[in-house]
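Visitor: Pasting the sequence and the predicted model now:
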Amino acid sequence: MTVLVRSVWLRLLLCFVLLAACSCSDEAVPGTDTRLRLTVVTPISGLGDMGYNDKIMSGIMEFYGHHDVNMTLVSPTSLDEIRQIIQDWRKNTESGPRSLLLLTDDVYESVLKNTGITLASGQQILLVESRSTDLPEGVYTFNINRYGISYLAGCMARKHQEACVIAAMSGNPVLEEAIDGYTEGYQTDNDKQVKVFYLAEDASGFNMPDSAYRVIGQMGNTFVLPLAGGSNNGIYKYSRETPFYLSLVIGMDTDCSWFSSRIPFSIVIHIDTLLVQYLTAWFEEREMEPSHTYGMDSGMVDIVMSPIFYKYIDIWEEYYNDIEYWNNTYRKYKDEALEKEKTYVMH
C-alpha cells in the first residue's frame, strides 16, 4: 500500500472517529443544546471511493473541526430513503437553533423537488452539484462545470490513437457535460471518435470497480477519461497491474499520481474547498446565492501533472517522449478551453 493510500485511509478513519462524537439524532430537548445543527446526507454510492465522495467528507470534516455545531450523519442506501430523511429533518428541526440539511449527491434533486417542502425560517438546504435554478425557497446549490476542463483534457489526449470515456451511468448531467467536453476537445481537428461506455443505467455504476476493470481490459491502446466515482479504482487497478500497457488514464477528482504509472495528469475538483466556504457562510449567517456555477476561471477545477509519470513509466509512445509535453499542451490549449467553456455555459 502506497504512502498516499495510507494517508487517505488514515484521514477517513479520523473522519469516522470524529463522526462517532456527533449527534445521532436531529431531535433535541429544548434548552439543552443551542448549537447550530448540521445534518449531512452522504452520497448514495457511499464513502471510501478515494476520490470525489471522500473529498466531500474531507471538506465537511475540515469545517466541523473549526466550528462547534451539532452534526448528524445520515447514510442512505437507496433513493427511497431520501424522501423520509428530508421529511424527518423538516419536522425535527422546525424549531430551535438554525439547521442546515446538506444533500451531498445530485441524484437527490428529483426527490427534493417532489417533496413539495416548505421550510421554516431557521431551516436551509444545501444541495451539491445541481444545475437547477427553480429549487424551493431556502434551498441553495452550486455546481462545478466540467465541460471546459474536460475539453482541455481531450486536447491533451488528441495525439493518442484512440480515446474513450468509462462513465458510471447514462443521463447524469454532470457526467454528460464532461463527456461532451472531452469528446469535442479530442475530436477537434481529428478524424477519430471518442468511444463512450456506461457501467449502469443508475447510480449503482458509481460503485462497480470490478465491472470497470473488465471493461477497460477489453479495450486496445486508448486514452481513458474515467467518470465512474468509486468504480474508477477498477480502471486504475487494471492499468497498474497489466504489464506492457500502452493506454493512458486521466486521474479524476483528486491527484491520482500514485494510483498508477499510466496517469500523466489528473483533473482535480476542489469540492472540499467549496463546501468549507458554503458551510462557513451558513454558520456566519452570510447571504448565499440560490445557485452558482464554478468553472475553470474560478480555480475550483484544474489539471495537475503527475510528478512521477516519467520516473516510473516503463513503456511509452514517441509523441510524449519530451518530459515537458504535458505541460506544453496544457499551456497551449488552456485559453481555448476557457473560451469553449464560456460558450457552452451561455448555451
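Guide: Sure thing, it's come through.
Visitor: From here on, just use CA atoms for contacts and neighbour counts.
Guide: OK.
Visitor: my guess is residue 236 contacts residue 257, does it?
Guide: No. Assessed by C-alpha atoms under 8 Å, residue 236 is found out of contact with residue 257, at 10.3 Å.
Visitor: Comparing these two, which residue is more hemmed in?
Guide: residue 236 (26 against 21; other C-alpha atoms under 10 Å).
Visitor: what helix or strand is residue 88 on?
Guide: Residue 88 is part of helix 80-92, with elements assigned from DSSP states H and E.
Visitor: neighbouring contacts of that helix?
Guide: 26-27, 39, 76, 101, 108, 111-112, 115, 119, 123 (C-alpha atoms under 8 Å, 6 or more residues apart in numbering).
Visitor: just the angle between whichever helix or strand comes after that helix and helix 80-92, please?
Guide: Once the chain leaves helix 80-92, the next helix or strand it forms, by DSSP H and E, is strand 99-103. Put simply, strand 99-103 runs at 170 degrees to helix 80-92, going by axes from the mean of the first three to the mean of the last three C-alpha atoms, to 10 degrees.
Visitor: name the helices or strands packed onto strand 99-103?
Guide: Applying 3 or more C-alpha pairs under 8 Å, 6 or more residues apart in numbering; DSSP states H and E, one finds that strand 99-103 contacts strand 37-41, strand 123-128.
Visitor: Mind giving me the packing neighbours of whichever helix or strand comes after the last one?
Guide: So that's strand 123-128. The element immediately downstream of strand 123-128 (helix or strand, assigned by DSSP H and E) is strand 139-144. Here strand 139-144 touches strand 123-128, strand 291-294, going by 3+ C-alpha pairs under 8 Å, 6+ apart.
Visitor: right, so those: which one is the most enclosed?
Guide: Comparing those by mean neighbour count (mean count of other C-alpha atoms under 10 Å), strand 123-128 ranks first with a mean of 22.
Visitor: Put this next to the previous one:
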Amino acid sequence: MSQRTLDRRTFVKATGAGTLVGLAGCLGGSNGSDDTDSSGGNGSDGATNVAIVYPVAGLGDQGFSDNAQEGLMQAEEELGISHSAGEPDSNSEYADFHNQFASSQDPDYDLIIGLTFDQVTPIETVSADFADQNWTLIDAAVEGRDNVSNISFTEHQGSYLAGTLAAHIATEGFESETVSASGEGVVGFVGGARNPVIERFEAGYEAGVEDFDESIEFRSAYAGEFNAPDQGQSIAESMYSEGADVVYHAAGGTGIGMFEAAQQAGRPAIGVDTDQSQTASDYSDVIVASMTKRMDSAVFTTIENVVNGDYDGSSDVQLGLADGAHELVYGQEIGSAVSDSAQEAVTTTREQIIDGEISIPETVDE
C-alpha cells in the first residue's frame, strides 16, 4: 500500500468551507431495509452517488458521526452528489450494509464510505468480492486492497494539547462563573470502546499531562461502547468525586454523560471531535475546550476526489495538526477563563509538535 500525504491545500480548503446539517437519504431506519436517495432520484441525472455507513453509535452523538454527516451534506450542496446512508444497530450489520450498497445497481454507487475501526473487517471481506467498487475507510485502514482508500488521524497529537491544558488546570486550578477546579493534581480520561484509535487519544492525553508534571495523577476508564451516556456519567462522577480537576473524553455519545457529571460536580470538562460547547450546547457551561477532529473535511475531501476523478484506491493518508485536522478550541462560554500561561503553553506545544520537536506515543504501553 502506498503512503502519501494529502495535499494540505485541498484539505484546508475543505476545512474552511461551510456545511449544512441534516441527512436526507437514510438506508436502514430501524431494520436496514429501505434505500432512499437524497435527491429523490437514482443518479440518472449524472450525479455522483455516494453511500456512507455510520458507526453503531450513529447520528445524534453531537460529535463524530454528526460531524461526518456535515461533510456529506457539504458535498451534496457544493458538488451536487446524491447519497444514501446506513445506520446499523449492531456490529454484525456492517457487512450487510456494505454488501447491499456494493450490490446496488439503482443507484450504482461511485463510492462507499465506512467510518471507524469496527468496519475494517466488514470492508475487508466485502471489498474482496466487489473489485470494481470504490471504498474509503475513514478513521482506520484496510490493508492490501486496490479499491479501498484509507484516511486516519493523529489523535495522539491533538490529545497531547488537551493534556497540556488539563495539566495546567490540575496545577493552577480554574475558575469561571459556572465551574471551578482547585488544582488537586488529578485528571481523568473516559474512553468508549477500547481500540487502537481510542488508545491514541488516551496515550497522547496522558503524555501531555505527564510531560508537564509527572506528579499529576492520571485516571482512565472505558465504558466499552460509544452510546452509553449513563455509563459515561457514572465513570466521570467517580473521577470527579475522587478529586479530578478536569476530565477528557473520547467516547462518542457516551461522553455526553461525562458532561452531565461535570455539571453536577461543578468541574470543567474537555470535549472531542467538534467544538462541543457549540454542538452539545446544553453543556457549554462546563466545556472548557474541545479537541477537534475534522471528520467533515475528511468526508468532503474524499468525495471531492471521486467527483474530480482523482480517487486513489491504494492511498493511505494520515492527517494531523499540520494539516488542520486537529485543533484545541476553547469553549464558547467558559474558555475565556483559561489562564494566559495555559494558552501560551498550548500554542507553543502545538508549534513544537508540528516541527517534530515532541515525540508522542500512540499506545498506552509506549
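Guide: That came through fine. Just so it is clear, the model here is predicted, and its values are computed rather than measured.
Visitor: TM-score of the superposed pair?
Guide: Here the superposed chains carry a TM-score of 0.80, computed using TM-score structural alignment, normalised by the length of structure 1; 311 aligned residues with a C-alpha RMSD of 3.0 Å.
Visitor: quick revisit: what span of structure 2 lines up against the helix holding residue 88 of structure 1?
Guide: The aligned range for helix 80-92 of structure 1 in structure 2 is 92-104, by TM-score structural alignment.
Visitor: does residue 267 of structure 1 really touch residue 257, like I thought?
Guide: No. In this structure residue 267 of structure 1 lies outside contact range of residue 257 using C-alpha under 8 Å: 10.9 Å.
Visitor: overlap in contacts of those two?
Guide: Between them, residue 267 of structure 1 and residue 257 share the contacting residues residue 251, judged by C-alpha under 8 Å, 6+ apart.
Visitor: Which part of structure 2 matches stretch 175-182 of structure 1?
Guide: Taking TM-score structural alignment, stretch 175-182 of structure 1 hits residues 198-205 over in structure 2.
Visitor: after superposition, how close is the matching stretch to structure 1?
Guide: Compared with structure 1 after the fit, stretch 198-205 of structure 2 shows a mean deviation of 0.7 Å (mean C-alpha distance after the TM-score superposition for structure 1).
Visitor: how distant is that stretch from the center of its chain?
Guide: Taking C-alpha atoms, centre = their mean, to the nearest Å, one finds the center of stretch 198-205 of structure 2 at 13 Å from the center of the full chain.
Visitor: residues in contact with that stretch?
Guide: With contacts defined as C-alpha under 8 Å, 6+ apart, stretch 198-205 of structure 2 is touched by 154-164, 189, 191-192, 250, 360-364.
Visitor: In strands, which of the residues you listed fall?
Guide: 189, 191, 250 (DSSP state E).
Visitor: Could I get the full set of helices for the stretch 101-250 of structure 2?
Guide: 120-129, 155-172, 196-212, 229-241 (DSSP state H, counting those that start in this stretch).
Visitor: would JSON lines of these with distance to residue 314 of structure 2 and mean neighbour count be doable?
Guide: Output for those, formatted as JSON lines (distance: least, C-alpha to C-alpha, whole Å; neighbours: other C-alpha atoms under 10 Å):
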{"stretch": "helix 120-129", "distance to residue 314 of structure 2": "13", "mean neighbour count": "18"}
{"stretch": "helix 155-172", "distance to residue 314 of structure 2": "23", "mean neighbour count": "28"}
{"stretch": "helix 196-212", "distance to residue 314 of structure 2": "21", "mean neighbour count": "24"}
{"stretch": "helix 229-241", "distance to residue 314 of structure 2": "38", "mean neighbour count": "21"}
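Visitor: Would you format these as a markdown table with distance to residue 75 of structure 2 included?
Guide: As requested, the helices of the stretch 101-250 of structure 2 are exported to a markdown table (distance: least, C-alpha to C-alpha, whole Å):
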| stretch | distance to residue 75 of structure 2 |
| --- | --- |
| helix 120-129 | 23 |
| helix 155-172 | 25 |
| helix 196-212 | 26 |
| helix 229-241 | 31 |
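Visitor: what's the closest of these to residue 270 of structure 2?
Guide: Closest approach to residue 270 of structure 2 among the helices of the stretch 101-250 of structure 2 (C-alpha to C-alpha): helix 155-172, 7.5 Å.
Visitor: The closest one to helix 196-212, inter-axis angle?
Guide: Using the same axes, to 10 degrees: helix 155-172 of structure 2 against helix 196-212 is 40 degrees.
Visitor: Give me the distance from helix 155-172 of structure 2 to the chain's centre.
Guide: 18 Å.
Visitor: do the same with stretch 62-71 of structure 1
Guide: How far stretch 62-71 of structure 1 lies from its chain's middle: 22 Å, per C-alpha atoms, centre = their mean.
Visitor: so it corresponds to what in structure 2?
Guide: Under TM-score structural alignment, the match for stretch 62-71 of structure 1 is residues 74-83.
Visitor: Looking at structure 1, name the residue matched to residue 189 of structure 2.
Guide: Checking TM-score structural alignment: residue 189 of structure 2 goes with residue 165.
Visitor: Its match reaches residue 219, doesn't it?
Guide: No. The criterion here is C-alpha under 8 Å, and residue 165 of structure 1 misses it with residue 219 at 11.3 Å.
Visitor: which residues does residue 326 of structure 2 contact?
Guide: Residue 326 of structure 2 touches 155, 157-158, 291-294, 320, counting by C-alpha under 8 Å, 6+ apart.
Visitor: So which residues make contact with stretch 113-122 of structure 2?
Guide: Applying C-alpha under 8 Å, 6+ apart, the contact partners of stretch 113-122 of structure 2 are 50-55, 91, 94-95, 98, 123, 135-142, 195, 197.
Visitor: Can you report how many residues neighbour residue 87 of structure 1?
Guide: For residue 87 of structure 1, the count of nearby residues is 13 (other C-alpha under 10 Å).
Visitor: From residue 111 of structure 1, how far out is it?
Guide: Here residue 87 of structure 1 is placed at a distance of 11 Å from residue 111 of structure 1 (C-alpha to C-alpha, to the nearest Å).
Visitor: Also residue 118 of structure 1?
Guide: Residue 118 of structure 1 is 14 Å from residue 111 of structure 1, by C-alpha to C-alpha.
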